[in-house]
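Student: can't give you the sequence, but here's the structure:
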């Protein structure tokens, strides 16, 4: 037997003995054996981290179609079927496909769908080029735009349309019949406005598209901020500067264990949930908006009836007419007095043990986490706000650790977090009729994601990771609802960030840091969703749980 063969046999005999003497698996000092790869001691080649971009062409009758990949070589397409650009792109790189030259003989219009995105862990193959001999214009109706203008819209991630006034406007490039259109806001107005595209996606038929609306509002800058401080049994009060900074105007004692604080959408009222003490329930305050120092609170009433035994969360309906409280396994509904802000009456249905309610912006549904393992959708009576039971539910594995759910402003998508290490964010589409949730994807987050927030434009999602002391940030695909990590994330926050709050203009984000007794202020890049370096602000109270803003 040759010497080399005898040596190889000896190695295979000795390896089990070595493993046994080291105790088998475990941590440091362990021993692992891997057979040599072909070619001896040379390591295997690294996996290819560059990927191609391609897709398919349909409806092509003419000749001369040329497609372009931004920053890359062109590709000429002569017939229906698959195409691929020759250049490969790095993982994380952005890509955008457009038509450089339309076909002729016969003359056609070709439209690119799924034209842009970010390279992941595989080749891109879903770019769809639809060609037709007829095409239609896509128009939008803009309302509420400030005179300063500055609004820029896009159709199918291109064909920029600058708008500086209310009215009807059409994109320059027509869309092939049979292709999809998708209108999005590329740049928000120069003024402190938020514009949202509605009825913005569909397929072009034989008539021009005229159903898309762009609704612009002027929410105004937030003037006051409040935190629920579990450690000092108080609600802290702040004024908000033009740069998002907070100035303390004192603390209001609660006498219990406050968990959450929320504001009324249009009146100077706030509501704090309290799970212990003589005032266990929901405490209603009026905000002083005129007397110096402004932002101080006057307690109006402690509501102990109709809110359950452990009211962890209180939310106010978008129309300001109803309140919802959860925490004891029931979803409690109360009426909000339009003149005083008092919470009166009340009914309850089974469900609602989480720390958060996701309320549909149109008042159709309430979404809650039940027992950390399922997401329940309650349809709401449009007149009374009454939850209709039993709800539709999505059940996850028993160890899922669900804690929060957030709804984007058009009410088409919902996001839930799984608070493990590493955590996970789950994306869902919302059925417009029933509110039923259908999972459309997931992305990794930090260690124990807890509170979440969607910015007012619906373009970005933020999650506070309690045990990794940072904030994960994602862009939201306006067509599909899919999440893509924002470059540079995660962003460092204070110790144990329990929640994240975005201001009504989409310029600032705040985390309430429970362990470090601080609030971290971030500026938001309204184009990319990236957060600037966090500024640590001292918290007046101890153990801040949530932060609420109002004007």
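Tutor: Yep, it's here. Because the structure is predicted, anything quoted here is derived from the model rather than measured. Numbering: from 1, shown residues only.
Student: C-alpha from now on. contacts and neighbour counts both.
Tutor: Will do.
Student: any idea how far the residue nearest the centre of the chain is from residue 420?
Tutor: The centroid of the chain falls nearest to residue 461 when counting by Cα atoms, centre = their mean (2.6 Å). Plainly put, residue 461 is 18 Å away from residue 420 if you go by Cα to Cα, to the nearest Å.
Student: Also residue 434?
Tutor: As judged by Cα to Cα, residue 434 and residue 420 stand 30 Å apart.
Student: neighbour-wise, which of those two wins?
Tutor: Taking neighbours as other Cα atoms under 10 Å, residue 434 and residue 420 compare with residue 420 leading, 19 against 14.
Student: The more buried one: what secondary structure?
Tutor: Secondary structure assignment for residue 420 (DSSP: H, G, I helix; E, B strand; the rest coil): coil.
Student: what about versus this one:
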């Protein structure tokens, strides 16, 4: 089978045939799978690993069929750079709004019209479906759904959790990578509510009874295959794991899988490697391999650090950023997934609740909660250091508890 690849700028693209044949692609042009298929054999070409540095999405056309008597020559793979479009920031406890922005090519934020939308009940966290069509906001009383149409437009009424642990403090919302499920981590009821996503309008419906967690948990990260997910519970200083059913959204508890620092809700997973990052009880920033059963194994030695409240691995998987108080610690990812400390960026006083990356891995966004600012830094692709030259940053907001960036 011959495949024509175009638009490739990044590295790491791997195509896969359903027969199990992988094809690493390093350049544009005509490519051929090494495994020959007999006449009449079925094929289904998909993107196994997308290109990074720069991060790209690749689309397969004419990728399924049956081999005839001649070579298959009409399969094309077209790649394009990921471009961030919008950013949204829930105001946090005591507030009832979500700020909406356009993300400029410089990483700068420009307020949309309207600049805010209503989300009563202290909106805490935010997540966007993989297609970038719907925004989900978690508050103390509800999970809200908004349509993304260049601004943020409410779709009907909020999807209330009144039938599933209403008012028990949704501190984290997360969307399954397949775009079919929303997970709401409830701080006060110590459980996770699972919702089905309607593929047409993004509305939510219960996918079953809530799943127990530890005490007062936040964050929710999937491993790269979405086979496992993890949340962190600060009073217990524990990470809890779950096996994820991608067909039903169901979570099967694995129990406690890791002990962590008492200094914050800092865990994150690598976008490509089966690795989870966390701060251990001795305040070492550490990397843990995610085993086939969802358990975790330490990789090498941790890096002496300080406690951290939030972690992010930028989408290219080369750098990790940890925020605690008003400082960001920068780490580079080694070949085995372990970390090396690079630098510290200080930006004042107070507490930053969350740190995140744009969709392309070019910028870092910090929700500087106590200062009511959104801070933006440009990532130096050479070493991952943060450059404070984004126009207009920091941005003054009524309140900010998290930031999510769409593409």
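Tutor: Yep, it's here. These figures come from a predicted structure and were not determined experimentally.
Student: After superposition, what's the TM-score, could you say?
Tutor: After superposition, the two chains reach a TM-score (TM-score structural alignment, normalised by the length of the second structure) of 0.76; 348 aligned residues with a Cα RMSD of 3.2 Å.
Student: about what we covered before: can you name every helix or strand that the stretch of helix or strand the residue nearest to the centre of the first structure belongs to contacts?
Tutor: Using DSSP states H and E, residue 461 of the first structure falls within strand 460-465. If contacts are counted by 3 or more Cα pairs under 8 Å, 6 or more residues apart in numbering; DSSP states H and E, strand 460-465 of the first structure sits against strand 449-454, strand 470-476, strand 497-502.
Student: Go through stretch 302-319 of the second structure and flag the buried ones.
Tutor: Using 16 or more other Cα atoms under 10 Å as the test for burial, stretch 302-319 of the second structure gives 302-303, 305-319.
Student: So the residue nearest to the centre of the first structure versus residue 136 of the first structure, what's the distance?
Tutor: Taken as Cα to Cα, the span from residue 461 of the first structure to residue 136 of the first structure is 34 Å.
Student: start and end residues in the second structure for the strand holding residue 461 of the first structure, please.
Tutor: Using TM-score structural alignment, the residues of the second structure aligned to strand 460-465 of the first structure are 319-324.
Student: how much does the matching stretch stray from the first structure?
Tutor: Its matched residues in the first structure lie on average 1.0 Å from stretch 319-324 of the second structure after superposition (mean Cα distance after the TM-score superposition for the first structure).
Student: still on that earlier bit, isn't the residue nearest to the centre of the first structure right up against residue 481?
Tutor: No: if you go by Cα atoms under 8 Å, residue 461 of the first structure and residue 481 don't touch, sitting 10.7 Å apart.
Student: What separation do you get for the counterpart of residue 85 of the second structure in the first structure and residue 314 of the first structure?
Tutor: In the first structure, residue 85 of the second structure lines up with residue 223, judged by TM-score structural alignment. Distance, residue 223 of the first structure to residue 314 of the first structure, using Cα to Cα: 21 Å.
Student: who has more neighbours, these two?
Tutor: residue 314 (27 against 18).
Student: To which residue of the second structure is the more buried one aligned?
Tutor: With TM-score structural alignment as the criterion, residue 314 of the first structure pairs with residue 173.
Student: now residue 286 of the first structure
Tutor: For residue 286 of the first structure, the aligned position in the second structure is residue 147, judged by TM-score structural alignment.
Student: what about its match, distance to residue 137 of the second structure?
Tutor: 12 Å.
Student: Look at the two and report which has more neighbours.
Tutor: A direct count of neighbours by other Cα under 10 Å for residue 147 of the second structure and residue 137 places residue 137 higher, at 28 against 20.
Student: Which strand or helix spans the more buried one?
Tutor: strand 134-138.
Student: which secondary structure elements does that strand contact?
Tutor: Counting contacts by 3+ Cα pairs under 8 Å, 6+ apart, strand 134-138 of the second structure packs against strand 125-128, strand 142-148, strand 170-175.
Student: Can you check which part of the first structure that strand sits on?
Tutor: Against the first structure, strand 134-138 of the second structure falls on residues 269-273 (TM-score structural alignment).
Student: contacts for that stretch?
Tutor: Applying Cα atoms under 8 Å, 6 or more residues apart in numbering, the contact partners of stretch 269-273 of the first structure are 228, 235, 258-264, 280-287, 311-314, 341.
Student: picking up where we left off before, okay, the helices and strands packed on strand 134-138 of the second structure in JSON lines with distance to residue 383 of the second structure next?
Tutor: Below are these laid out as JSON lines (distance: least, Cα to Cα, whole Å):
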{"stretch": "strand 125-128", "distance to residue 383 of the second structure": "28"}
{"stretch": "strand 142-148", "distance to residue 383 of the second structure": "34"}
{"stretch": "strand 170-175", "distance to residue 383 of the second structure": "29"}
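Student: Minimum distance to residue 57 of the second structure: which of these has it?
Tutor: Closest approach to residue 57 of the second structure among these (Cα to Cα): strand 125-128, 16.9 Å.
Student: in the stretch 1-150 of the first structure, which spans are helices?
Tutor: Applying DSSP state H, counting those that start in this stretch to the stretch 1-150 of the first structure gives helices spanning 3-21.
Student: Apologies, that question was intended for the second structure.
Tutor: With DSSP state H, there are no helices along the second structure.
Student: next one: the strand holding residue 137 of the second structure to chain centre, how far?
Tutor: Put simply, strand 134-138 of the second structure sits 14 Å off its chain's centre (Cα atoms, centre = their mean, to the nearest Å).
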